[in-house]
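**Student:** Predicted model and sequence below, questions to follow.
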Amino acid sequence: MTRTHTSSHPGGGPDTEGLAASSPREARRGRGDRSKGGPTTAGSALAARWGAGLLGLMLGLGVWALLTSGLVTDDPVISGMSPARTWSGLGDLLDRGVLLSDASVSLYRLVAGLAAAALLGVPLGLWLGLRRRAEAVAGPLVQFLRMISPLSWAPVAIAVFGIGNEPVIFLVAAAAIWPIMLSTSAGVQAMDPGYLDVARTMGASGWERLTRVVIPAVRPSILGGIRLALGTAWIVLVPAEMLGVRSGLGYQILNARDQLAYDQVMAVILVIGVLGFALDSLSRLLLRGGTAR
């Protein structure tokens, strides 16, 4: 009888160590290590991305300068919104000391409106996501209310709250609550129900299931909803500040328009864009950190 013998060395048969090293997991790990590259590759990719973004900004600036240079139209209003005149208008606003104070007021109203929307939207979203019957009853009403433009509530807000910060904060909250509520509800419905079953089997109370199971599971959805609400609230904030208030970036646009200072109008518009971009970038970082936990 002939006995078959396998050897672990190269000359005597299959190499089991080589087979282990060439398993699918190791192969994927090897491909991942090769695809990551070194610090030089990562730095080059980052530099290329920043370079592309800078190129896009320069192209936009060139188009802006061309449209306001007088080659397209000789309208004095349009020529007054050129990049050079806008830079001069920005300097005038800074010298008067109104731009920073108006930006601070606008950011306060934004944060207050978002906080109010989150305090209402997150609990309501959890309630709708956990209670199917509540969703069936309140769902049509929620869909109806969220389709109403927040600015259409402006006369009601002014009549109820009067003149000042309160109506603006109300309009911001009215715009921001729906993304937060619906995103939270969708996150609860997408959660694996087995988590709640395990917690219930282990004797966890309703409050413990909510705070230790549901909220940590839907935290990415809550943060994503807040980021969406931030963009919506920032868009609503500026026109809301054009209604019966005497401070804020929206008011400053109207004030500059009444003085026919269109260079200052463009300056405030640029400040609004820069602040909005910074807020979105900050929310993206917070969302990345919250989902990584």
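**Tutor:** Yes, it's here.

**Student:** When you work out contacts or count neighbours from here on, use the C-alpha atoms and nothing else.
**Tutor:** Noted.

**Student:** and the residue nearest to the spatial centre of the chain, what helix or strand is that in?
**Tutor:** Nearest to the mean C-alpha position of the chain, counting by Cα atoms, centre = their mean, stands residue 227 at 3.0 Å. For residue 227, the element it lies in under DSSP states H and E is helix 215-240.

**Student:** Over to residue 182?
**Tutor:** Assigned by DSSP H and E, residue 182 falls in helix 165-190.

**Student:** Take this one as well and set it beside the first:
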Amino acid sequence: MNVAVNPAAGGGFSRLLGRFGWAVAGIAIVAVFWLLAGYWLSVNPTTVTFSKFGLIPTLQAFPELWGEGKIQAASAASGYRLGAGLLIAIAIGVPIGVLMGRIKWFNNYTNSPFQFVRMISPLAWTPLAVLVFATWNGSIIFLIAVASVWPVIFATAAGLAKVDPNWFKVARNLGAKPWHMLTKLIVPAIMFDVLSGIRLALGVAWIVLVPAEYLGVTSGLGYAIEDARETLSYNHLTALVVTIGIIGYFLDGTLVSLIKRFSWHRGGV
């Protein structure tokens, strides 16, 4: 009896297996080099103190940190600051981006000043943030918002600038009200670009978050790393660094999945 085989399904499984295969191979290569580096540090008398940076001590540190609740508590504190800063950046960045994309004179007046301020390191605003805000939490959230608002603004403006002007003419001719123009035309048209901007903003915010948490606070992943350094718990330090990478990778992957839902009119991610 002949059995029908769906080549598309087999091809999809092969592609999925191929992607996972390359990912596993890449991780394995990094693990081998990390293991060898840790071994070299442990057998060299002048560097044996730093052998806890090795792979095996790092893996052993994970259950210790998890059992003590340090990973969960630090991740929750950092996640709150990251989420608050990003929400502020999105709430400010999307409307400004829409204005830049729709109103030519507004774009002409604001583009150069915004580009200038964008190039200032977010951490350079730390002294001002400390003076303005009464708490370190407020200062850190401000720094994250300042760091992440620019990708949202410019991605939104660029997305709206790519929308065919005839769409707006047709909508007006059909009697669309401003609210309908916003919700039925502008938002769907720019959603891909907005999410792409948020993805870039997330990357910048995640980078700024950790050094910002070195300053004053007693919670968060940045504080946990600084505490591990001061107590010479190098295996904990490395485990926390890996934790930051894992969380960041997961957050980025989540946004990529959302972006792909809106990639049908942009040719993919």
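**Tutor:** Structure received. Note that the structure is predicted; figures quoted are calculated from it, not measured.

**Student:** still on that earlier bit, so for the helix holding residue 227 of the first structure, what gets flagged as buried?
**Tutor:** 215, 217-234, 236-240 (16 or more other Cα atoms under 10 Å).

**Student:** just to revisit the earlier point, now find how far off-centre the helix holding residue 182 of the first structure is within its chain.
**Tutor:** Put simply, helix 165-190 of the first structure sits 13 Å off its chain's centre (Cα atoms, centre = their mean, to the nearest Å).

**Student:** now stretch 270-282 of the first structure
**Tutor:** On Cα atoms, centre = their mean, the centre of stretch 270-282 of the first structure falls 11 Å from the chain's centre.

**Student:** That stretch vs the second structure, average distance?
**Tutor:** Compared with the second structure after fitting, stretch 270-282 of the first structure deviates on average by 0.5 Å (mean Cα distance after the TM-score superposition for the first structure).

**Student:** so where is that stretch in the second structure?
**Tutor:** Taken onto the second structure by TM-score structural alignment, stretch 270-282 of the first structure occupies residues 242-254 there.

**Student:** Quick check: next helix or strand after the helix holding residue 227 of the first structure?
**Tutor:** Next element after helix 215-240 of the first structure (DSSP H and E): helix 249-258.

**Student:** for that following helix, packing partners?
**Tutor:** Secondary-structure packing of helix 249-258 of the first structure (3 or more Cα pairs under 8 Å, 6 or more residues apart in numbering; DSSP states H and E): helix 99-130, helix 215-240, helix 262-292.

**Student:** Need the counterpart of residue 104 of the first structure in the second structure.
**Tutor:** Using TM-score structural alignment, residue 104 of the first structure pairs with residue 76 in the second structure.

**Student:** residues touching that match, list them.
**Tutor:** residue 220 (Cα atoms under 8 Å, 6 or more residues apart in numbering).

**Student:** That one and residue 9 of the second structure: what is the separation?
**Tutor:** Distance of residue 76 of the second structure to residue 9 of the second structure, computed by Cα to Cα, to the nearest Å: 40 Å.

**Student:** what do you get for residue 182 of the second structure?
**Tutor:** Remark: distance between residue 182 of the second structure and residue 9 of the second structure (Cα to Cα) = 40 Å.

**Student:** swap in residue 152 of the second structure?
**Tutor:** 38 Å.

**Student:** Pick out whichever of these two has more residues nearby.
**Tutor:** residue 152 (30 against 10; other Cα atoms under 10 Å).

**Student:** that older thread, how far off helix 99-130 does the helix holding residue 182 of the first structure point, in degrees?
**Tutor:** Put simply, helix 165-190 of the first structure runs at 40 degrees to helix 99-130, going by axes from the mean of the first three to the mean of the last three Cα atoms, to 10 degrees.

**Student:** Check which helices and strands helix 165-190 of the first structure sits against.
**Tutor:** Counting contacts by 3+ Cα pairs under 8 Å, 6+ apart, helix 165-190 of the first structure is packed against helix 99-130, helix 154-161, helix 215-240.

**Student:** and those helices as JSON lines, adding distance to residue 279 of the first structure?
**Tutor:** Formatted as JSON lines, those follow (distance: least, Cα to Cα, whole Å):
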{"stretch": "helix 99-130", "distance to residue 279 of the first structure": "10"}
{"stretch": "helix 154-161", "distance to residue 279 of the first structure": "25"}
{"stretch": "helix 215-240", "distance to residue 279 of the first structure": "8"}
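
**Student:** which one of these lies closest to residue 17 of the first structure?
**Tutor:** helix 215-240 (40.9 Å; Cα to Cα).
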